[in-house]
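> curious how this folds, go ahead:
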Amino acid sequence: MLTPISAARTAKDQPSGSSNRIERVAIIGAGGQIGRYLTEHLLKTDKHIVTAITRPSSTSTLPEGLRVLRVDYTKSEDDNAELVSALEGQQVLLITMSVRVPRDNVLKLLRAAAKAQVPYILPNWYGHDPANEPLLRDSMMLEMRDQVDAEIKRLGVSSTLRLACNSWYEFSLGGGPARFGFDFQKRTFTLFGDGNVPLNTTTWSQCGRAIASLLSLKELPENEADTSPTLSQFCNSALYIASFRLTQRDMFESVKRVTGTTDADWTITQESAEVRWKNGWDAMREGDWTAFPKMIYSRLFFPTGDGDYHGRELHNDLLNLPVEDLDDATAAGISMAERGELPFNH
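The predicted structure is shown next:
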């Protein structure tokens, strides 16, 4: 169910000549893992001028069709005039950064965006259900959400957008046993619990399509009677999407089909998801970042429905997202793993 941010805020109330759509989008991290897919699908719509704001030292390969501005966005707020200038006139700022980047970097971007009067920000949130506080607390993400929300509220300029897509499927499948339990080099598979806990998981391309579709909606309802989907309906809320709803055992069946293997070809073990999470949590508190995947993934497989969005209705149909082929996505994840393209943590 979508709730408008303000029933009185409609396109007809805007100044004459105002556009009721998003035309200018800025993105931090356009060449990164998720950023390149967001950029690719935004460009495909041919509805937006997309500006990549990238560090002067960046060597990332960026797609054609982007407007590229090289700016050091890690500078202090007293020295960010160049960043503010780059953000002026932008309607949306998409922030895509590693979870290991100092959190203050995101806050600096929020403050620069406020100075530039950017109305919408997606503040580096592509994953967990942002409304599930027990899940976020157990995944060390609640403080990050609350810190960003508090800063946005304090600044009083922008509204947040967040993408609830859970784990990226190809990345999680091929990224080692700490994630979905698979090691394709050693051909081992670890079941978390009985392996029958379902979760929603999303491909990178589906994430890109979702954001491109969201930003292609009308910004505001035309008038009070207009009930069609709008971008404003997702302000300070979340977009819920998925490519697949799967258990680990469902994934394994797809893996066997793709690889032409049987159970006998794999070494299969079983561990408690709760114990894996506790071990990962304890290691993280001691400063061991290599335990982060183990901690955050095992928490999704608790038998409490957290990885299944607690049964929330998805927005796939509203955004006209396609039904994807599971085995194709599985093959892509395995291929990435075999080529060594994914970060790998035991």
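> CA atoms for contacts and neighbours, from now on please.
Noted.
> I'd say Ala332 and Glu170 touch.
Yes - counting by C-alpha atoms under 8 Å, Ala332 touches Glu170, with 6.3 Å between them.
> neighbour count: those two, which is higher?
For Ala332 versus Glu170, neighbours defined as other C-alpha atoms under 10 Å are more numerous around Glu170 (23 against 18).
> which residues does that one contact?
Neighbouring residues of Glu170 by C-alpha atoms under 8 Å, 6 or more residues apart in numbering: Thr203, Trp204, Ala329, Thr330, Ala332, Gly333, Ile334, Met336.
> one more pass at 10 Å, please.
By C-alpha atoms under 10 Å, 6 or more residues apart in numbering, Glu170 lies in contact with 201-204, 328-337, 342.
> second chain to compare with the first, below:
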Amino acid sequence: MVTRYGKDQRQGFSNRIEKVAIVGAGGQMGKYFAEHLVKTGKRIVTAITRPSSTSKQPEGVQVVRVDYGGDDDTALVEALRGQQVLIITMSVAAPSGTISKIVRAAAKAGVPYVLPNWFGHDAANDALCKDSLFIEIRDSICSEIESLGVSSYLLLNCNFWYEFSLGGGPDRYGFDFTKRSLVLFDDGKVAINTSTWPQCGRAIANLLSLKELPDDEKDQSPTLSRFRNGSIYISSFLVNQRDMFESVKRVTGTTDTDWTITHESAEQRWKDGMAALQQGSRKAFVKVLYSRMFFPNGDGDYQSSRGLHNDLLRLPVENLDEYTAIAVRMGENGEVQ
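Modelled structure (predicted):
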């Protein structure tokens, strides 16, 4: 890959990201991206949303309503023209082909960078992505972006969202807060990286606050371009289930005797989930996804093998109990579906 320098760009080149578009800015993850991008005050943030959408958009975000579900992408291309970065945050239940349509529109509009709805698994871990049923999604979207020859992709590797996953029932991090039960996968001591929603928002806002290109051959400062067609690794916590349980007990004022604790093999849970998927149970996908992450082979801990970009992106050290309390509330109120 040829290194580009700021000094060689056309007159008027600012070397800063000043315009960012988000599809899904009112959603679960998108709102944190939008809020933190706006908070920096360094750029114009535009939410691209369907005409029928009733999602509340974060304050300070410009809204452009576009029907991007049909075959005619004229309006979408026009909405994306002049944008430097496109962030796509969509549900896994989004209609097949929607992300591809948006990516192709971004290429037509000349958008240099795309975050293509990858906010989680270590994208460089082929075995993990394959067993989690993500490898075809990863390969198809990344290869399409590269084949179009216009945009570069950026993948945020943050693993599972902590508050969502802890409060999301026993098929995720093993906790059921309404029943006060806990399923420990194997011995409960397999550590994984996990990130909060705000940390993900800060990571993207700070990433897009970097210079786009090095000024010249001597410039060693961090730039956005160094992440082209690659991954950003961040994390809030490196914890195992027992660490989470200790935090839960501190937050709830409970002890071991207040909980029903059982043990299951992570590998067997994954196998059972795969079998259920093959029988047509869509609910089993969650069990497959989370059980695989807790295999005792270290796949869930990319911090030890890849390192993190937390310091480069000036991300704060977070308080585990603070986000555990949020997760407990979510679990008790049934906020995670």
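> shared neighbours, Ala332 and Glu170 of structure 1?
Joint contacts of Ala332 of structure 1 and Glu170 (C-alpha under 10 Å, 6+ apart) are Thr203.
> so which residues of the stretch 201-346 of structure 1 form strands?
Ranges of strands in the stretch 201-346 of structure 1, per DSSP state E, counting those that start in this stretch, are 239-240, 244-246, 267-271.
> which residues in structure 2 does the last one match up with?
Alignment note (TM-score structural alignment): strand 267-271 of structure 1 is matched to residues 260-264 of structure 2.
> check the first one too.
In the comparison with structure 2, strand 239-240 of structure 1 aligns to the range 232-233 (TM-score structural alignment).
> again with stretch 94-102 of structure 1
If you align by TM-score structural alignment, stretch 94-102 of structure 1 falls on residues 87-95 of structure 2.
> now the end-to-end length of the matching stretch.
This stretch, stretch 87-95 of structure 2, spans 18 Å end to end (C-alpha to C-alpha, to the nearest Å).
> can you list contacts of it?
In this structure, residues lying in contact with stretch 87-95 of structure 2 by C-alpha under 10 Å, 6+ apart are 20-31, 33-34, 47-48, 69, 98-99, 102-103, 113-119, 153-154, 204.
> mind checking which of those are buried?
Neighbour-count burial (16 or more other C-alpha atoms under 10 Å) is assigned, among the contacts of stretch 87-95 of structure 2, to 20-27, 29-31, 33-34, 47-48, 99, 102-103, 113-119, 153-154, 204.
> Asn320 of structure 1 reaches Arg209, doesn't it?
Yes - Asn320 of structure 1 lies in contact with Arg209 (C-alpha atoms under 10 Å); the separation is 9.1 Å.
> so between those two, which is more surrounded?
A count of neighbours by other C-alpha under 10 Å puts Arg209 above the other of Asn320 of structure 1 and Arg209, at 24 against 11.
> ok, now which ones touch Ser53 of structure 2?
By C-alpha under 10 Å, 6+ apart, the neighbours of Ser53 of structure 2 are Gly26, Arg65.
> and it, what's its match in structure 1?
Here Ser53 of structure 2 is matched to Ser58 in structure 1, going by TM-score structural alignment.
> now do the same for that match: helix, strand or coil?
With DSSP: H, G, I helix; E, B strand; the rest coil as the basis, Ser58 of structure 1 sits in coil.
> and the helices in structure 1?
According to DSSP state H, structure 1 carries its helices in the segments 35-45, 81-87, 103-115, 133-138, 142-155, 169-174, 204-214, 248-259, 273-285, 292-300, 326-338.
> nearest residue to the middle of structure 2?
By C-alpha atoms, centre = their mean, structure 2 has its centre lying nearest to Phe119, at 2.0 Å.
> measure the equivalent of Leu155 of structure 2 over in structure 1 to Ile241 of structure 1 for me?
Mapped onto structure 1 by TM-score structural alignment, Leu155 of structure 2 lines up with Arg162. If you measure Arg162 of structure 1 against Ile241 of structure 1 using C-alpha to C-alpha, the figure is 11 Å.
> and for these two, which residues touch both?
Common neighbours of Arg162 of structure 1 and Ile241, using C-alpha under 10 Å, 6+ apart, are Gly127.
> who's the closest spatial neighbour of Thr254 of structure 2, skipping the chain neighbours?
Spatially, and ignoring its direct neighbours in sequence, Thr254 of structure 2 is nearest to Val248 (8.0 Å; C-alpha to C-alpha, 6 or more residues apart in numbering).
> contact partners for the one you found?
Contacts for Val248 of structure 2 (C-alpha under 10 Å, 6+ apart) come out as 166, 175, 177, 242, 254-255, 320-321, 323-325, 327-328.
> what's near enough to touch the residue opposite Asn196 of structure 1 in structure 2 once aligned?
Under the alignment (TM-score structural alignment), Asn196 of structure 1 pairs with Lys189 of structure 2. Contact analysis of Lys189 of structure 2 by C-alpha under 10 Å, 6+ apart lists Val239, Asn240, Gln241, Arg242, Asp243, Phe294, Pro296.
> try Thr39 of structure 1
By C-alpha under 10 Å, 6+ apart, Thr39 of structure 1 lies in contact with 25-27, 29-32, 50-52, 62-63, 65-66, 94, 208-209, 211-212.
> just Val183 of structure 2 next, same as before
Contact analysis of Val183 of structure 2 by C-alpha under 10 Å, 6+ apart lists 169-176, 241, 260-265.
> can we see that at 6 Å?
Gly174, Ile261, Thr262, His263 (C-alpha atoms under 6 Å, 6 or more residues apart in numbering).
> wait, what's in contact with the last one?
Right, the one you point to is His263 of structure 2. Contacts of His263 of structure 2 by C-alpha under 6 Å, 6+ apart are Val183, Leu184, Phe185, Asp186.
> which residue numbers in structure 2 go with stretch 209-222 of structure 1?
Stretch 209-222 of structure 1 maps onto residues 202-215 of structure 2, going by TM-score structural alignment.
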